[in-house]
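Asker: Have a look at this prediction, sequence included:
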Amino acid sequence: MTVSEERMEPTTPLDRAGMIWTARLESAGLDLDQDADDLDDEERRVREEQRHHAQRTIETYQLALTLFVRWATRQGRSCLGDLQLDDLLTYARSLRRRTYDLSQRAQQAIEAGQEVERLSPRTIHAYVRPLLGFLALADSFDALPFRAAAIHAEIVRALPRLPDPVAPTPPDLRRLVTHYDKPRSEADDRTDRLLLIRLRNAALLHLLFSSGARISEALSLDAGDVCRDRRILQQAKVSGKGRREGTLFIRRPAERALRRYLEARSWPPASAALFESLDRRTAGMRLTRTSGWRIVHGAAEALANQVALEGKVDEAELLRATSPHSFRHFVGYHLLNEGVALAEVSQILRHRSVEVTRSYYASYRDVQLQEVHDQFSADPLE
């Protein structure tokens, strides 16, 4: 019997119950009779696409449960049968009041009478909401002394209200995107590896600028997703947030940057990662999100220093705050400024609905309405 097939009982320890829940999350949607060790790379990729929950989602749920179990243990709850009806409600309120802290360092600060920064509303939601699923599974085995559905409404009311998501105003990134197009000094391309690093970085920036891709989407691409018969495609299929499939549009500047990069790699196999690490320790591995952020931040920091010398202090400050996601916001704002319909921008950015796009760019809509109002409203007669 696998862990996911185990039953939960009132006597099941909380940490063991957590393992059962996590195992079920990881196996949801998979054929359990299929031995993963016997699969080739392509079959493993298909298997991952069939999984109901992305790995990052599972890791987030695991963290939420670990923190709750740690809190519950401190309250004298060691197994499922020990949990009380209002435990999760008390836990959620303690996170809001910060009377229960998640790190030992912060706990020491509280005991010393020092002020500790409160958790953000989104963090509290991320720590509490997954636990409703955990309790629902335990309840389905009659392992709890109460009904999980009875506390759902109370938990929702106890959680803080999430702020409306608003996209920050990005700097003009048209200058930044070309940062890696040419060597900045004679030392930049002195070896084949350094040349390839620059071409890779240029290709990544151009792809983000062209498509408005999330950094995770860009880094998940394989060479075959953007190239066919040594020809760069104008569109690339990608599995985005929530595993929704979408299309990245590759414009001419990005096409040229990708071609130079893939030519320098001697046109790698279609299954090879598009953006590979070229560090000596991790060479050949897929580039990580952290590395992607460093590539963008390095270019933005260099340009910010240059812009500051030109006396453009505000623009330099915006550049220093630039992240890979800033390219996505730039694409959204630029398209809307050019008069592209909100529904079309929503499809290009692969949002789950037009309302998401509308809420992200609400500040833009206010500015646009102000301009329309000023231009077309009637003036009083003299």
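Answerer: Noted; the coordinates are in hand.
Asker: from here on, contacts and neighbour counts on C-alpha atoms
Answerer: Will do.
Asker: most centrally placed residue in this protein?
Answerer: Ser216 (6.7 Å; C-alpha atoms, centre = their mean).
Asker: contacting residues around that one?
Answerer: Taking C-alpha atoms under 8 Å, 6 or more residues apart in numbering, we find Ser216 in contact with Arg289.
Asker: Can you point out the buried residues in the one helix or strand it maps to?
Answerer: Following DSSP states H and E, the helix or strand that holds Ser216 is helix 215-220. Within helix 215-220, the residues scored as buried using 16 or more other C-alpha atoms under 10 Å are Ile215, Ser216, Glu217, Ala218, Leu219, Ser220.
Asker: and here's the other structure:
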Amino acid sequence: MTPDRAVNAYLRHITIERGLSDHTVAAYRRDLGIYREWLGARGVTDLTDVTVELIAEFAAERAREQPAPAASSLARLQSSVRGLHRFLVQEGLQEGDPSRALQPPRAPRRLPKALTIAQVEQLLDAAGPAPGAAQPGDEVGLRDRALLELLYATGARVSEAVQLDVDDVAHPAVLRLRGKGAKERIVPVGSYAQAALGAYLTRARPELSRRGRATPRLFLGARGAPLSRQSAWLVIQQAAERAKLTAHVSPHTLRHSFATHLLQGGADVRVVQELLGHASVTTTQIYTHVSVEALRDVYATSHPRAR
């Protein structure tokens, strides 16, 4: 099978059968495009001709590139290649898996950065007016406040939040989120987020919707179109600038803060796992390390014989 046909078949597989998100599929497409071009430059027209040595050479060349790629980028690239060849073997299109011996570089373990509770409150206040303080013309501000309140209240990924439909908020106290692999989960919504969402739905969304074509999406842009991930990212960045936060604030910051504050408040790690939509508790346990680090900092600065 030609590299082009193989890659296209694999992308259809992960899109339709595995239900991976558009963002993940796009990352696979980019990575496999690099692999396909590299094979083409070496005259490989049939993936059955790919050997263990050839894949090892591909991985080595990528690692030697300048500027040096991040370990996480190399790991993702190699994971894409391994996934492609495993798929071909499973489909009976390739007898052996030449990528089986490929060992991806181990990315350094980095603890997620969380804001303090006070910083979260600053960020939310800077996003838009409180539900009871909004004035006519504050539609975008009400939307921004509702978006950030919801992200912090539920731990939703930004991609999950912008994919919400109005029907997903059928009950004000709970929310239906669609995570990776199209898996659904139900999460509770706190009173502050409920109030912000209620104000947005009754006082802002009807006006935003009037400006564009009808859509079931919950969060709308200033012209009435569904809010994009990039626009949601800008909302967070602009709120952080207005709040004058010196800490780095990214689209995942409120999700990290949600998990960290729950664990610091005594929540069980498996409950947090369910709320975050993690397939494995191992992924969630990184947040327990954040809490331990915080305890160590408090101990080091508070105990008279800590150092």
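Answerer: Perfect, I can see it now. Because the structure is predicted, anything quoted here is derived from the model rather than measured.
Asker: Specify, as a residue range, where the next helix or strand after the helix holding Ser216 of the first structure falls in the second structure.
Answerer: Next in sequence after helix 215-220 of the first structure, counting helices and strands by DSSP H and E, comes helix 223-226. Residues 166-169 of the second structure are where helix 223-226 of the first structure aligns, with TM-score structural alignment as the criterion.
Asker: do stretch 327-340 of the first structure as well
Answerer: Following TM-score structural alignment, the aligned partner range for stretch 327-340 of the first structure in the second structure is 254-267.
Asker: what does that stretch contact?
Answerer: Contacts of stretch 254-267 of the second structure with the rest of the structure, by C-alpha under 8 Å, 6+ apart, involve 112-117, 120, 148, 151-157, 269, 272, 276, 287-288, 290-291.
Asker: likewise stretch 289-302 of the first structure?
Answerer: 176, 179-180, 201, 205, 215-216, 219, 319-320, 322-324.
Asker: In CSV: those, plus distance to Ser266 of the first structure and secondary structure.
Answerer: Shown next, in CSV, are the contacts of stretch 289-302 of the first structure (distance: C-alpha to C-alpha, whole Å; DSSP: H, G, I helix; E, B strand; the rest coil):
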residue, distance to Ser266 of the first structure, secondary structure
Leu176, 27, helix
His179, 23, coil
Tyr180, 20, coil
Asn201, 17, helix
Leu205, 21, helix
Ile215, 24, helix
Ser216, 25, helix
Leu219, 19, helix
Leu319, 34, helix
Arg320, 35, helix
Thr322, 32, coil
Ser323, 30, coil
Pro324, 27, helix
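Asker: From those, pick the one nearest Arg157 of the first structure.
Answerer: Proximity of the contacts of stretch 289-302 of the first structure to Arg157 of the first structure was ranked by C-alpha to C-alpha; the top entry is Ser216 with 32.9 Å.
Asker: how close does that closest one sit to Arg56 of the first structure?
Answerer: As judged by C-alpha to C-alpha, to the nearest Å, Ser216 of the first structure and Arg56 of the first structure stand 11 Å apart.
Asker: same thing with Gln235 of the first structure?
Answerer: With the distance defined as C-alpha to C-alpha, Gln235 of the first structure ends up 26 Å from Arg56 of the first structure.
Asker: and Met285 of the first structure, how many neighbours?
Answerer: Under the neighbour criterion other C-alpha atoms under 10 Å, Met285 of the first structure is assigned a count of 14.
Asker: Test my guess that it contacts Asp279.
Answerer: No. At 9.3 Å, Met285 of the first structure does not count as touching Asp279 under the criterion of C-alpha atoms under 8 Å.
Asker: quick revisit: any idea how far the match of helix 223-226 of the first structure is from the chain center?
Answerer: 21 Å (C-alpha atoms, centre = their mean, to the nearest Å).
Asker: Also stretch 253-261 of the second structure?
Answerer: Its chain's C-alpha centre and that of stretch 253-261 of the second structure lie 13 Å apart, by C-alpha atoms, centre = their mean.
Asker: residue in the first structure matching Asp22 of the second structure?
Answerer: In the first structure, the position corresponding to Asp22 of the second structure is occupied by Gln55, as judged by TM-score structural alignment.
Asker: and the gap between the residue lying closest to its match once chain neighbours are set aside and Thr60 of the first structure?
Answerer: By the measure of C-alpha to C-alpha, 6 or more residues apart in numbering, the closest residue to Gln55 of the first structure outside its immediate chain neighbours is Glu26, 7.9 Å from it. Counting by C-alpha to C-alpha, the gap between Glu26 of the first structure and Thr60 of the first structure amounts to 12 Å.
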